[in-house]
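Enquirer: Have a look; sequence and predicted model below, questions after that.
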Amino acid sequence: MILIILCIFALSLGNDVIASFRVDDVIVRFIVNATPILFPPSRVSLHLCQDFYDTIKLSRILSSNYLMHNIHNFYEELNPKIYNNLEHQNLYMLNLDCDYAIDILRQAHSKRLFVAPTKWLLFQDRRAMIDNDNNVNLTFTYNDSVLEIFEDLAIYPDSDVILARRFDGDFLELLSIYRPSSQKDVIWENRGNWTIENGLQMSTFDVASARRRNLQQTALKSCIVVTDPNTINHLTDFKDKFIDAPTKTNYPWILHLANRMNATISFEITNNWGYRTENGSWSGMTGMLERREIDISGTPSFLIPERIDVVQYIQLYTHTCFRFVFRRPLLSTISNIFTLPFQRNVWIAIAVFLVLVFCLLYLSIKWEYNRGRMTESAAYWNQLNPSKPTISDNLLILLGAFSQQGYWYEPYRVSSRIVTLMLLLVSMSLYAAYTANIVGLLQSTADSIKTLPDLLNSPLNLGVHDVPYNRHYFKSVEDPIRKTIVEQRIEPKGSKSNWMSIEEGVRRVRNELFAFHGEIGSIYQLTQDTYLEEEKCGLTEIDFLNVVYPLIMIQKQSPYLEIIKNGALKLREYGLKYHEEYHLYTRKPVCSSQTSFISIGFTECYFALVIMGYGILFSVIVFAFELLWHKR
């Protein structure tokens, strides 16, 4: 079902009478024929100052051709939303011969209705009229002074304003109107013509961003964020790569974009990206864009929900990110390596085997003892086994054989010898496998720290690069895990906060169990310069901010939006974008020499020392009880 909104206003009496013009069949056919090609799809708002009957006729024709429309015949406030929020479908048609045409144009200027994606189609009649009574050509007194108003209107490169000027017969000349900037004069583009016979003849089908790329030395403004004053001296020489790398990367890109648009550009300097203040305004570079003090940002910024309503982002990504970087800790610092050589089911099988061997050994030794005392060789047996074997003796035999430490017992009977032989063979195989795995585990690193909860619960100390954006994002987190990391590990109450320089953070990553949050390209550059080859192995990243790559920002509803978008695509297509990234951002170092000597310290021996300590404590307690027992 087609919704047709028809607003028909009759002419008022008295001093409010407005001159009406007849819209003949040529104009109607032009609207029906050319509008779907020039402005598809559109919802039309017509301001043609017609009389009542012509309005009815025009509405019926537009309806029969499925053009949704409304018609206004006297001056009134323009509605930026003709039907709904789909501004890209809004098309305003205005007859420049109407008495109130200039008022309509000025109102559109004040309401920013010439800004894309809103479209305008203007009509002007420049025909010579014929007096039917005398058959004499009379020149129609059209008023070209109305065109002078475009010198003061905000019709910039993004605007889509077409003027259809009708000459004799059914010939309509189509012109596009725009100004490169408020500093420049109006430019009239020849877009083609239309006749009933030939239809619409376009001179070019190039989009506005391609036709209007030349801004004729328009003066644009930008802003770069600098955290170190010395950055100004090294914007293009690739020195001090780890200082203000995003600014140094994007500065040449902005110059390339300006050159492509034939514009000049000047740079403001600030020390922060811009954040919402308590009174609702924006500071820094974002605030400059909101107040239209600059046209484009010279430093990329993260895409965050708060900024979407204030600025427009351009898909010119800077391939950098900010993460926690740390060396994977040795496995011995995370887990008990003495339990890792075998899986749990193997340990259970070993325990069952030892219990079974203990029982068989107990029975065989006891039977051997009783049997040996009754044989002819009892003297020899008593010499080897002077005392009756006990359960503790069997336990010591089992532990001595299993741990390859030796034992005092010498089996005498075949059955006990078989049990002892099987125990020694199995113990030897398990011991060889166990010790081989221990050697490998001592040199292994842990890969169990993969998420933020893992990082929070790990033995690693945490630190963050002390720059404005890190302080802002870390203090504004709402996620429970991230908030806990900030409160307990970054800014613990009663202790020194862990904000530091990038040099200190990279040094502590090298020498300690430490995770440092910063720009990874800068961290890896210092890593390449200061780490030994084997120290570059095991570097791991964990994302904390959870944001996409930073992007370029421009003004909301900027007149240069599409031109800059196309320029950004060309930078990537031509490879100019990757030139700066390649020179300024260091990739993750390649691990070329992973094997190195690892000294064994208390960390690796911790659990063995704990067992020995408990054993000593238990022996002291037993010894004390024995003393008390004998004194009694």
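Expert: Now that the structure is in, tell me what you want to look at. Quick caveat, the model's predicted, so the values are computed rather than measured.

Enquirer: only C-alpha atoms for contact and neighbour calcs from this point on.
Expert: OK.

Enquirer: give me every residue that touches K556.
Expert: In this structure, K556 makes contact with 289-290, 310-312, judged by Cα atoms under 8 Å, 6 or more residues apart in numbering.

Enquirer: mind redoing it with 6 Å?
Expert: 311-312 (Cα atoms under 6 Å, 6 or more residues apart in numbering).

Enquirer: Please compare the first structure with the one that follows:
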Amino acid sequence: MQQFLIHIVSEPKVFKGWGVKEEFNLDVYSHMHYKLVTLLADHLNFTLDLSLVNDYGWRLENGSFSGLMNSLVKGEVEFTTSGALMRFDRMMAAELTVATYRVQTSAIFKQPPLSAVFNVFFLPFNFTTWIAILLLLMLFTIAIVFFFRITTMIKNIGPHSSLMMTTLDTGMLVLGAICQQGTSTIMTTTSVRMAFSVLFFTAVFLFTSYSASIVVILQTPSQSIKSIKDLADKSTTFSVLDTAHNYVYLNETKIHAVKKIYQNKIIKTKPSDAFTSAKVGMIRVQKEFHAFLVDTSVANDIIAKSWNEQEKCSLTQLNLFTLPPLTLYIAKKSGYKDSIKQQLILQDEVGLKKRIYNQFMPQKPTCDSLNKDIIIESVSLKEIFPIIAFLSCAMIVSFIIFVLELMSYNMMSIFKS
């Protein structure tokens, strides 16, 4: 009877036995490989003698290996019943069989809202439309001034009459109509009444279109982060799932943008915040402008259980690096290598491997908002900050103009006296 080895990678303390899944974590790959190996034992008619360790086995500075690989080098086990990543350095300690499953690791984050990237109050209309609206307002102003001037000339109305309107007054009246404000101006001719009617009808349609667009835009996430470089340049915080392979591959990466993320967003962060559990990391993604490097299967399980539809639709995933597939390692010069490889290939061909994968892995959450009622969330101060800033500046400018007018009036009074 040979001895075989299985290990629990992420959280050995919560391991309750084979087939018991109280909490979803990276141990799911150990459960999946255990299923494969028990089928292998039935087909090849051998008995399993299992041991548990919590380290896949990484090459140390002195050239030796830790954990799983160390047991293979010392001849303590024949082969592993838990899949480990295919790595060149591990081939010096043991031999590969066949690829079994893949661990997919991605940086998961929510895209920032459009209001954080653009001034959303200009987005409902494109540049050409804004120019057309401006020209339309000028046309209305000129037309109304023309009608008033002709009316005053025909009826001999004095320049100081209450019926007389200046060009500036007319411009303010047109702007008020666009902002859905009425007017107390006395309209004495049909042409003026007609011009005002067309102006207010046009303003209603423009205001309705603008309002409908702005409501949708305020609820829409942007797509400003499309690459790893964008993620590195943005102000988003970053954390990583606390597993050994994330430490290793972040240090070994040759991608400049990933190095920048690691050096600027991870190393400079407190270790307990930089490397954390899946639950803590996903909560930060849910509530903050935060990116979390995590195994997608673990993230999908958390999202499916605790995230609402609106939050699912704003999620984005970026692959910082591609992990090699998992494999079952076997001791050097083992006589069982060919038999085990043939049976693993057969399991893949008849669909047993895929069946086990579908049994354990959660499905990727989908955004089904198009098939459901639209959920409108309350607009926060962050979304309307540009208009608050505009109003604040306008109030300051108005106060400055008021002070200047007051000073001008006092000076004129002094000169007259």
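Expert: Done, it's in. Note that the coordinates shown come from a computational prediction; the quantities given were computed from them, not determined experimentally.

Enquirer: E349 of the second structure -> the first structure?
Expert: Aligned counterpart of E349 of the second structure in the first structure: E573 (TM-score structural alignment).

Enquirer: neighbours of that match, just the number please.
Expert: 11 (other Cα atoms under 10 Å).

Enquirer: Same question for the one 3 residues further on.
Expert: Using other Cα under 10 Å, L576 of the first structure has 15 neighbouring residues.

Enquirer: What of R29 of the first structure?
Expert: 17.

Enquirer: Was I right to think H290 of the second structure contacts K234?
Expert: No - the criterion here is Cα atoms under 6 Å, and H290 of the second structure misses it with K234 at 10.4 Å.

Enquirer: what residue of the first structure takes the place of K279 of the second structure?
Expert: In the first structure, K279 of the second structure lands on E503 (TM-score structural alignment).

Enquirer: Please tell me how far its match sits from G463 of the first structure.
Expert: From E503 of the first structure over to G463 of the first structure the distance is 12 Å, taken as Cα to Cα, to the nearest Å.

Enquirer: Ok, R344 of the first structure next?
Expert: 37 Å.

Enquirer: re the thing from before, what about E503 and G463 of the first structure, which has more around it?
Expert: The neighbour comparison of E503 of the first structure against G463 (other Cα under 10 Å) goes to G463, with 28 against 14.

Enquirer: Buried residues in stretch 372-389 of the second structure, which are they?
Expert: 383, 386 (16 or more other Cα atoms under 10 Å).

Enquirer: Over to stretch 430-441 of the first structure?
Expert: Those would be 430, 434, 437-438, 441, for stretch 430-441 of the first structure by 16+ other Cα under 10 Å.

Enquirer: re earlier: higher neighbour count, H290 and K234 of the second structure?
Expert: Taking neighbours as other Cα under 10 Å, H290 of the second structure and K234 compare with H290 leading, 22 against 12.

Enquirer: Could you find the counterpart of that one in the first structure?
Expert: Under TM-score structural alignment, H290 of the second structure pairs with F514 in the first structure.

Enquirer: mind checking how far the aligned partner of M172 of the second structure in the first structure is from L361 of the first structure?
Expert: Under the alignment by TM-score structural alignment, M172 of the second structure pairs with L396 in the first structure. As judged by Cα to Cα, L396 of the first structure and L361 of the first structure stand 11 Å apart.

Enquirer: Many thanks, we can stop here.
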